[in-house]
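**Q** predicted model and sequence below, questions to follow.
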Amino acid sequence: MLIRYALPLVAVATLALVFVLRGCGGERTPTPVATASAEAAAGSEARSAARAQAVAEAELRQHYESAMRAAVSTLHRYLAKLPEDHAAADAFWSGGAPAADATEADLRALASPPRQFRSRNRAPSVLEGDPLPTAVRIPVDLRLVPAEGPMRRYAGWYELRHEPAGDAWRITAASVDALPAAQ
């Protein structure tokens, strides 16, 4: 007789235990618990992504600065040749000669190379190209002492464009004016 009552009691107790263990709302998916290793992995991925982005930005900045230095260097080489060798200077122009509307005051009309020639440029401004410049304008201040006569000063700008085929910068435009003599 005891077995007759015990068996249903055991069954009811088992069902109650299952009901308590599963919860009242039916079966649920367990909520994932963040572990130290999961948090470390997520932090490591974030640091790795930030590092990769910083490397890419640094590389882009380096290419930008290199392009600007190359443009300025091309202009300085041109200005060094201009007073002494017009043919060699013309090779720095796109098309092999100054543009028809380019003005360089009397720099091309000097009778002989100057005794002194000094060129200074200000920071180039990007005309085209993002994120890497393909065309720039470089402001210049020039000072020269001709073989005969007083010192002359000039101010203006040169525009240069990058030609990818030869990986070279070429002058495309210029506007340089003589400044009045200092009194």
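**A** Arrived safely, thanks for sending.
**Q** can we go C-alpha only for contacts and neighbour counts from here?
**A** Will do.
**Q** quick one: which helix or strand includes Y154?
**A** According to DSSP states H and E, Y154 maps onto strand 152-163.
**Q** all strands for this structure, in order.
**A** 103-104, 116-121, 125-128, 135-145, 152-163, 168-178 (DSSP state E).
**Q** hmm, who's touching the shortest one?
**A** Read it as strand 103-104. 174-177 (C-alpha atoms under 8 Å, 6 or more residues apart in numbering).
**Q** comparison target, given below:
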Amino acid sequence: MRRAVILLPLLLLGGCSCQRHGDDSTPPPAPPAADAPTVATDHAPATATALAAAPVAALSAVAAGADDESTVVRDYFNALMRGDRATADAFWSGGQPASHADDAALRRLADHSEQADVRSLRMDSDLPIARDDAQPSRLREVPVRIRVVTGERTLRFQGWYRLQPRADGSGWEIHGASLQPVLD
């Protein structure tokens, strides 16, 4: 009798494990309308990445068609190494780097590239890192590694460029830099 008293509330609260077959009163779900958006239920990495990237893309401190932070740094580097100082300086906020740019070694190398017998240049950048708590971030840091091969030696630099949105929001501009030589 005690067992029946204990089992009865469990059956009432938990329900029966029996399943009804045949005359289910709930109608089947309606098929989605042709113009209704579909939601992917497959959580493949590509789909999850695309769904996660959509809100991030909407949050941008610069205009939608503007170059990304890494592209701005690459274009600055290319202009600097071509010897086009005016174009390179235009990438900096205010149209010129600070009185003593922290990438001065790279800038000096660009000025004397013919004398230094520069044979190859390579700049690798990592994904930008937000350096503020604003949403969207208004201060980004692009980590870089630079390799310069001359006739005499190979020079390596490592550091970062910090970027901020231009005043008109049309794109990113360089706010600061820190490049240090890497010793082998």
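**A** Noted; the coordinates are in hand. None of these values were measured; they are calculated from a predicted model.
**Q** one step back: and the strands of structure 1 as JSON lines, adding mean neighbour count and distance to R51 of structure 1?
**A** What follows is the strands of structure 1, written out as JSON lines (neighbours: other C-alpha atoms under 10 Å; distance: least, C-alpha to C-alpha, whole Å):
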{"stretch": "strand 103-104", "mean neighbour count": "19", "distance to R51 of structure 1": "48"}
{"stretch": "strand 116-121", "mean neighbour count": "14", "distance to R51 of structure 1": "36"}
{"stretch": "strand 125-128", "mean neighbour count": "15", "distance to R51 of structure 1": "28"}
{"stretch": "strand 135-145", "mean neighbour count": "20", "distance to R51 of structure 1": "31"}
{"stretch": "strand 152-163", "mean neighbour count": "20", "distance to R51 of structure 1": "31"}
{"stretch": "strand 168-178", "mean neighbour count": "20", "distance to R51 of structure 1": "32"}
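**Q** what residue of structure 1 takes the place of D132 of structure 2?
**A** Matched by TM-score structural alignment, D132 of structure 2 corresponds to E128 in structure 1.
**Q** which residues does the closest residue to that match other than its chain neighbours contact?
**A** Distance criterion C-alpha to C-alpha, 6 or more residues apart in numbering; nearest residue to E128 of structure 1, sequence neighbours excluded, is A135 at 5.0 Å. Going by C-alpha under 8 Å, 6+ apart, A135 of structure 1 touches 126-129, 159-162.
**Q** S37 of structure 1 now?
**A** Contacts of S37 of structure 1 by C-alpha under 8 Å, 6+ apart: none found.
**Q** distance of it from S44 of structure 1?
**A** Remark: distance between S37 of structure 1 and S44 of structure 1 (C-alpha to C-alpha, to the nearest Å) = 10 Å.
**Q** could you do E84 of structure 1 as well?
**A** 61 Å.
**Q** so between those two, which is more surrounded?
**A** The residue with more neighbours, out of E84 of structure 1 and S44, is E84; 16 against 12, by other C-alpha atoms under 10 Å.
**Q** and the nearest residue to the more buried one once chain neighbours are set aside, how many neighbours?
**A** Closest residue in space to E84 of structure 1, ignoring its immediate chain neighbours: P113 at 5.1 Å, by C-alpha to C-alpha, 6+ apart. Residues lying near P113 of structure 1 (other C-alpha under 10 Å) number 16.
**Q** what do we get in structure 1 for D68 of structure 2?
**A** Per TM-score structural alignment, D68 of structure 2 is aligned with A70.
**Q** tell me if I'm right that the residue nearest to E84 of structure 1 and P83 touch.
**A** Yes. Look at P113 of structure 1 against P83 with C-alpha atoms under 8 Å: they come within range, at 5.2 Å.
**Q** can you pull the contacts of the residue in structure 2 that P139 of structure 1 lines up against?
**A** Aligned counterpart of P139 of structure 1 in structure 2: P143 (TM-score structural alignment). Applying C-alpha under 8 Å, 6+ apart to P143 of structure 2 gives the contacts 125-128, 158-161.
**Q** list the contacts of the nearest residue to P143 of structure 2 once chain neighbours are set aside.
**A** Closest residue to P143 of structure 2 apart from its sequence neighbours, by C-alpha to C-alpha, 6+ apart: W160 at 4.2 Å. Listed by C-alpha under 8 Å, 6+ apart, the contact partners of W160 of structure 2 are 141-144, 177-179.
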